[in-house]
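Undergrad: Dropping a prediction and its sequence here:
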Amino acid sequence: MSVLRILPIDTPTLGDRGYLVHDGSVAFVVDPQRDIDRILALADAEGVRITHVFETHIHNDYVTGGSALAGATGAAYHVNAEDPVTFERVAVRDGDEIAVGDTIRVRVLATPGHTFTHLSYALFEDDRPVGVFTGGSLLYGSVGRPDLLGPAHTGALVRHQYASARRLATELPDTAAVYPTHGFGSFCSATQSEASASTIATERLGNPALTRDEETFVAELLAGLDAWPAYYAHMAPANLVGPEEPDLSLPERADADQLRKRLAAGEWVVDLRNRVAFAAGHLAGTLNFGLDGSFATYLGWLIPWGTPVTLLGDTREQVAEAQRELVRIGIDRPAAYATGSPWQWVGDGEPAMLPRATFADLAQVRHHRRVVVLDVRRRLEWSDGHLDDAVHIPLHELLDRLDEVPDGEVWVHCAAGYRSSIGASILAAAGRRVVTVDDEYPAGAVA
């Protein structure tokens, strides 16, 4: 009877997943995130000792916790021999096999495509193939993006990705479970799936890499790619040097006077509250990146890298959650924080407000007066349909294109309201008169 346990470690805000695998005694971890305390807590709760850590690739979308986890546990840290890392690791290559305890074996499979040195790890229990940890190779109904290393390499990587997916489907039985790292909302995935589990057999039926001919696969995949977060450029360099465990203690506390000084100095003061609370009252000049959405993804995408960040939240717990999100993308220490309410943050003044509206409100207003409609969705969303006479500036380009927003009152919209609040707060901080459309986009399709 099998005692093998495969436990996912989800990071839904980044759309990623790592794994803790154990036999009741010893364990290994695949693709750990930076905040390793939750992995150590899971291993402790399971009563197991982590002896091995496996990295499928040098990640582009988050800072790895592999080196820190190996250091904290004494585990062997397995990384592709071809990766030019500067830390101590156990170099592995295609075909290597690693024993974990008495019954578990892990076989290394070269699966380039997401990166040139990408590896997958096939899992065996008592010589029985159980599954494969595919990282950014074969995902649920998709594959990892082949374009993150730049356009010069995309053509080669997309064909490697096709071949790697087919290698996995050829060398593993239909019953083998598929355990990817990306594909749960990560921008590292070429497309998204609602699936939470899969097998090689399931992927044979529906994954384009296994159902299309190579030329069709290549054309369709490349046509569906859109922009990825700008902070990705900083992830691989950080991961090549073996990031240390982050400091998650709270930074210094800022009062109203300090907040004003930080804003005046051009620093980012970020309001973590949801967009409804932000609209009802906030410190003028602050930017709204709510913790109820893809907070780290969009903040990391927009912020000029290295800009000091101060966090404003209802509670210390909210600030701590934001810190945890930020260390995962390499923003290690906020400059300061404050909690409470906008009345405490503004000092002697009064909180600013941001009008909210629906698409129906927008349609009615446009019948009576001219307003600027700013669509901050991404390129492919705009291509699928957009409002007449709208100005299109994707959110991730807005800071660099503020002078392209026409004069007048600006009504900002996205697909559901989260990004429009970010965009509206940026425009308001720049002195523009703004309304945020907090509504589902289909409701405004005929506005």
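TA: Alright, I've got the coordinates. Numbers count the residues shown, from 1 in each chain.
Undergrad: contacts and neighbour counts: CA atoms only from here.
TA: OK.
Undergrad: Name the SS class of H52, please.
TA: Following DSSP: H, G, I helix; E, B strand; the rest coil, H52 is assigned to strand.
Undergrad: That one contacts D31, correct?
TA: No. Using CA atoms under 8 Å, H52 makes no contact with D31, being 11.3 Å away.
Undergrad: Let me know the helix or strand that P8 is in.
TA: strand 5-11 (DSSP states H and E).
Undergrad: Could you list every helix and strand that that strand packs against?
TA: Here strand 5-11 touches strand 16-22, going by 3 or more CA pairs under 8 Å, 6 or more residues apart in numbering; DSSP states H and E.
Undergrad: centre of the chain versus stretch 394-408, how much separation?
TA: From the chain centre to the centre of stretch 394-408 is a distance of 24 Å (CA atoms, centre = their mean, to the nearest Å).
Undergrad: Give me the nearest residue to E46, chain neighbours excluded.
TA: Of all residues not flanking E46 in the chain, G24 sits nearest, at 7.5 Å (CA to CA, 6 or more residues apart in numbering).
Undergrad: typo on my end, it should be D61
TA: Excluding the flanking residues, the one nearest D61 by CA to CA, 6+ apart is Y232, at 5.3 Å.
Undergrad: OK, contacts around the one you found?
TA: Y232 makes contacts with N60, D61, Y62, as judged by CA atoms under 8 Å, 6 or more residues apart in numbering.
Undergrad: in the stretch 301-447 of the chain, which spans are strands?
TA: Under the criterion DSSP state E, counting those that start in this stretch, the stretch 301-447 of the chain contains strands at 309-313, 336-339, 356-357, 372-375, 391-392, 410-413, 434-437.
Undergrad: who touches the longest one?
TA: By CA under 8 Å, 6+ apart, the surrounding residues in contact with strand 309-313 are 267-273, 319, 322, 334-340.
Undergrad: can you tell me which of those residues lies nearest to R105?
TA: A322 (37.6 Å; CA to CA).
Undergrad: Check which helices and strands the helix or strand harbouring V269 sits against.
TA: Here V269, judged by DSSP H and E, is contained in strand 268-271. In terms of contacts (3+ CA pairs under 8 Å, 6+ apart), strand 268-271 is packed against helix 256-264, strand 287-288, strand 309-313.
Undergrad: buried sites along the helix or strand following that strand?
TA: Next helix or strand after strand 268-271 toward the C-terminus (DSSP H and E): helix 275-280. Of all the residues in helix 275-280, those buried under the rule 16 or more other CA atoms under 10 Å are R275, A277, F278, A279.
Undergrad: roughly how far apart are the second one and L283?
TA: Applying CA to CA, to the nearest Å, the value for A277 to L283 is 12 Å.
Undergrad: Comparison target below:
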Amino acid sequence: MHVETISTAALGDRGYLVHDGETALVIDPQRDFDRVEDLATRLGVRITHVAETHVHNDYVTGGLALAHRHHATYLVAAAEDVSFDRHPVHPGDTLSVGSMTVTAVATPGHTEHHLAYLVEHDGRRAVFSGGNLLFGSVGRTDLVAPDRTTDLTHAQYRSARALADHAGDDATLHPTHGFGSFCSSGPAVVTDGSTIAEQRRSNHVLTDDDEQHFVRDLIANLTTYPSYYSHMAPLNRLGPGAPDLSLPEPLRPAELRVRIADGQWVVDLRSRVAFAAGHLAGTVSVEYGQSFTTYLGWTLPWGEPVTLVGSEEDVRAAIRDLSRIGVDRPAAAIGDPADGLAPDHPVVAYRRATWSDLPHADRPVVLDVRRTDEHADRHVTGSVNIPLHDLIARLDEVPPGEVWVHCASGYRAGIAASLLHRAGRDVVHLDGDWTQATHAGVATSP
């Protein structure tokens, strides 16, 4: 048995291709499944089965479309209410994939009908745990409904421990979440691999023998999660098709100007440094990188048109990333926004600063756009906290005057500064690491 990992670092998830040298099972594929197909081709294996551990809340699946393309059996829990044909899987079901044996194990908690898959071959065991047992923790339990969180947390505790017992200490563990995904909870850690034996020593769901304590502790430490999550499960229940990842016909300058004038979301993909130095008035900065998808999807209103502006390389990559959260076929303008991309449209700028530049006397408004739990832990004394994902709806709550905006690293603050500037505010982007604030003599409070 060979286990190949397909990582989607931008969303903190992993999918898997498991094969015996000839036949392959794919588990929890992302929307852009061409990566899986390329891997299968390189390995010379045939995809005969595609499995979902659960109906995902943080990304749009590529499972149904991948299964259709390869005439593969699509494995989805029988209890799930979905709008497409699939092979309904019940807990305890066992099937053969080539010379491998695959057993479905009930693991409710992250979702109500969650399944893990135990794959056995030539004396080896591998557990594909989805959002159940992660490296160091478990998947969060508050994504189904607020009134189900406590019950699902109890279920998560029991099913994770039962899964560990069922799989055995020598089994390798392969979770889908827990690599930066907001679907994880508690002290999840990022590592290349682990076993059930290692998790028995380090995972709090397996080391805490007090179920009530575990439940209270997990729920108390749940933080907010991206708003676009609410759209993922409904899309996945409908059965999403394959994405169109081709580059659209670039917008003409006149079309770009009209979109900006109409107040549409025109997103500049360049670095936040370049954006602050000069950008098309009315555009928004969401620097392309690992956090791009999460914060664009969390910040901008869901379902409204998006236009991407940047290099061809960045636009292509952004189209792929956005397809994973159901933002399909954004329009695009290719080129440097500050250098003739839309002639006669004003180019504007705003100031960037470091923590040492923040005045101690006559201090301006300091806007903290971190999450409320981050702000509560420690913040600039007297600062205003409006999380980035709430800023568009709460712009009128930002006090008057010059606004210095910060986050933990400068990334979220760059987006927030662009939104404020777009709204006509006098803004300074405090682009620095939060840990340097006290070193610069800035007063902070717990």
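TA: Nice, thanks for sending it over. The model shown is predicted, which means the values in this text are computed figures rather than measured ones.
Undergrad: Quick check: the aligned partner of the residue nearest to D61 of the first structure in the second structure vs D142 of the second structure, distance?
TA: Under the alignment defined by TM-score structural alignment, Y232 of the first structure is paired with Y229 of the second structure. Between Y229 of the second structure and D142 of the second structure the computed distance is 12 Å (CA to CA).
Undergrad: go on, H56 of the second structure?
TA: Counting by CA to CA, the separation of H56 of the second structure from D142 of the second structure is 13 Å.
Undergrad: try W265 of the second structure
TA: 30 Å.
Undergrad: Likewise for Y59 of the second structure?
TA: For Y59 of the second structure, the distance to D142 of the second structure - CA to CA - is 16 Å.
Undergrad: Same check on T48 of the second structure?
TA: T48 of the second structure sits 34 Å away from D142 of the second structure, going by CA to CA.
Undergrad: Those two: which is more packed in?
TA: Taking other CA atoms under 10 Å, T48 of the second structure and D142 do not tie; D142 has more neighbours (24 against 17).
Undergrad: mind listing the helices for the second structure?
TA: Along the second structure, counting by DSSP state H, helices occupy 34-43, 63-69, 149-167, 196-202, 204-207, 211-220, 229-238, 253-261, 272-277, 292-299, 312-323, 372-377, 388-391, 411-422.
Undergrad: Tell me which of those helices lies nearest to G123 of the second structure.
TA: helix 149-167 (12.4 Å).
Undergrad: Return the residues in contact with T176 of the second structure.
TA: D13, R14, G15, D28, F128, S129, G130, G131, L134.
Undergrad: any idea which of those is closest to P250 of the second structure?
TA: Relative to P250 of the second structure, the closest of these is D13; by CA to CA it sits at 31.2 Å.
Undergrad: corresponding residue for the closest one in the first structure?
TA: Superposed on the first structure with TM-score structural alignment, D13 of the second structure falls opposite D16.
Undergrad: Who are the contact partners of the residue lying closest to its match once chain neighbours are set aside?
TA: Of all residues not flanking D16 of the first structure in the chain, H182 sits nearest, at 4.9 Å (CA to CA, 6+ apart). Residues near H182 of the first structure by CA under 8 Å, 6+ apart: G15, D16, R17, G135, G136, L139, G144, C188, S189.
Undergrad: quick one: contacts for the second one?
TA: In this case it means D16 of the first structure. Contacts of D16 of the first structure by CA under 8 Å, 6+ apart are D10, T181, H182, G183, F184, G185, S186.
Undergrad: thinking again about what came up before, narrow the contacts of strand 309-313 of the first structure to just the buried residues.
TA: Applying 16+ other CA under 10 Å to the contacts of strand 309-313 of the first structure flags 267-273, 319, 322, 334-339 as buried.
Undergrad: Of the residues you listed, which is the nearest to R38 of the first structure?
TA: Of all those, R38 of the first structure sits closest to A322, with 15.5 Å by CA to CA.
Undergrad: Quick check: the equivalent of the closest one over in the second structure vs S246 of the second structure, distance?
TA: The equivalent of A322 of the first structure in the second structure is A318 (alignment by TM-score structural alignment). Taking CA to CA as the measure, A318 of the second structure and S246 of the second structure are separated by 11 Å.
Undergrad: Kindly report the same for E255 of the second structure.
TA: Look at E255 of the second structure and S246 of the second structure: by CA to CA, they are 20 Å apart.
Undergrad: Show me which of the two is the more surrounded one.
TA: E255 (13 against 10).
Undergrad: so what corresponds to R333 of the first structure in the second structure?
TA: So R333 of the first structure corresponds to R329, using TM-score structural alignment.
Undergrad: thinking again about what came up before, okay, the helices and strands packed on strand 268-271 of the first structure, which one's buried deepest?
TA: Of these, the one with the most neighbours on average (mean count of other CA atoms under 10 Å) is strand 287-288, at a mean of 28.
Undergrad: matching residues in the second structure for it?
TA: The aligned range for strand 287-288 of the first structure is 284-285, by TM-score structural alignment.
Undergrad: Mean distance of that stretch to its aligned residues in the first structure, please.
TA: In the superposition against the first structure, stretch 284-285 of the second structure averages 0.9 Å from its aligned positions (mean CA distance after the TM-score superposition for the first structure).
Undergrad: what sits up against that stretch?
TA: Stretch 284-285 of the second structure is contacted by residues 265-270, 272, 275, 414-415, 418-419, 422 when judged by CA under 8 Å, 6+ apart.
Undergrad: Any chance of a markdown table for those, columns distance to I219 of the second structure?
TA: What follows is the contacts of stretch 284-285 of the second structure, written out as a markdown table (distance: CA to CA, whole Å):
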| residue | distance to I219 of the second structure |
| --- | --- |
| W265 | 36 |
| V266 | 38 |
| V267 | 36 |
| D268 | 37 |
| L269 | 36 |
| R270 | 38 |
| R272 | 35 |
| F275 | 39 |
| G414 | 31 |
| I415 | 30 |
| S418 | 34 |
| L419 | 33 |
| R422 | 38 |
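Undergrad: Nearest to A79 of the second structure, out of those: which one, please.
TA: Among the contacts of stretch 284-285 of the second structure, W265 lies closest to A79 of the second structure (CA to CA), at 39.3 Å.
Undergrad: tally of neighbours for the corresponding residue of the second structure for T211 of the first structure?
TA: The equivalent of T211 of the first structure in the second structure is T207 (alignment by TM-score structural alignment). For T207 of the second structure, the tally of surrounding residues (other CA under 10 Å) stands at 13.
Undergrad: S67 of the first structure too?
TA: Neighbours of S67 of the first structure under the rule other CA under 10 Å: 25.
Undergrad: Just give the nearest non-adjacent residue to it, would you?
TA: In this structure, S67 of the first structure finds its nearest non-sequential neighbour in G242, 5.3 Å apart by CA to CA, 6+ apart.
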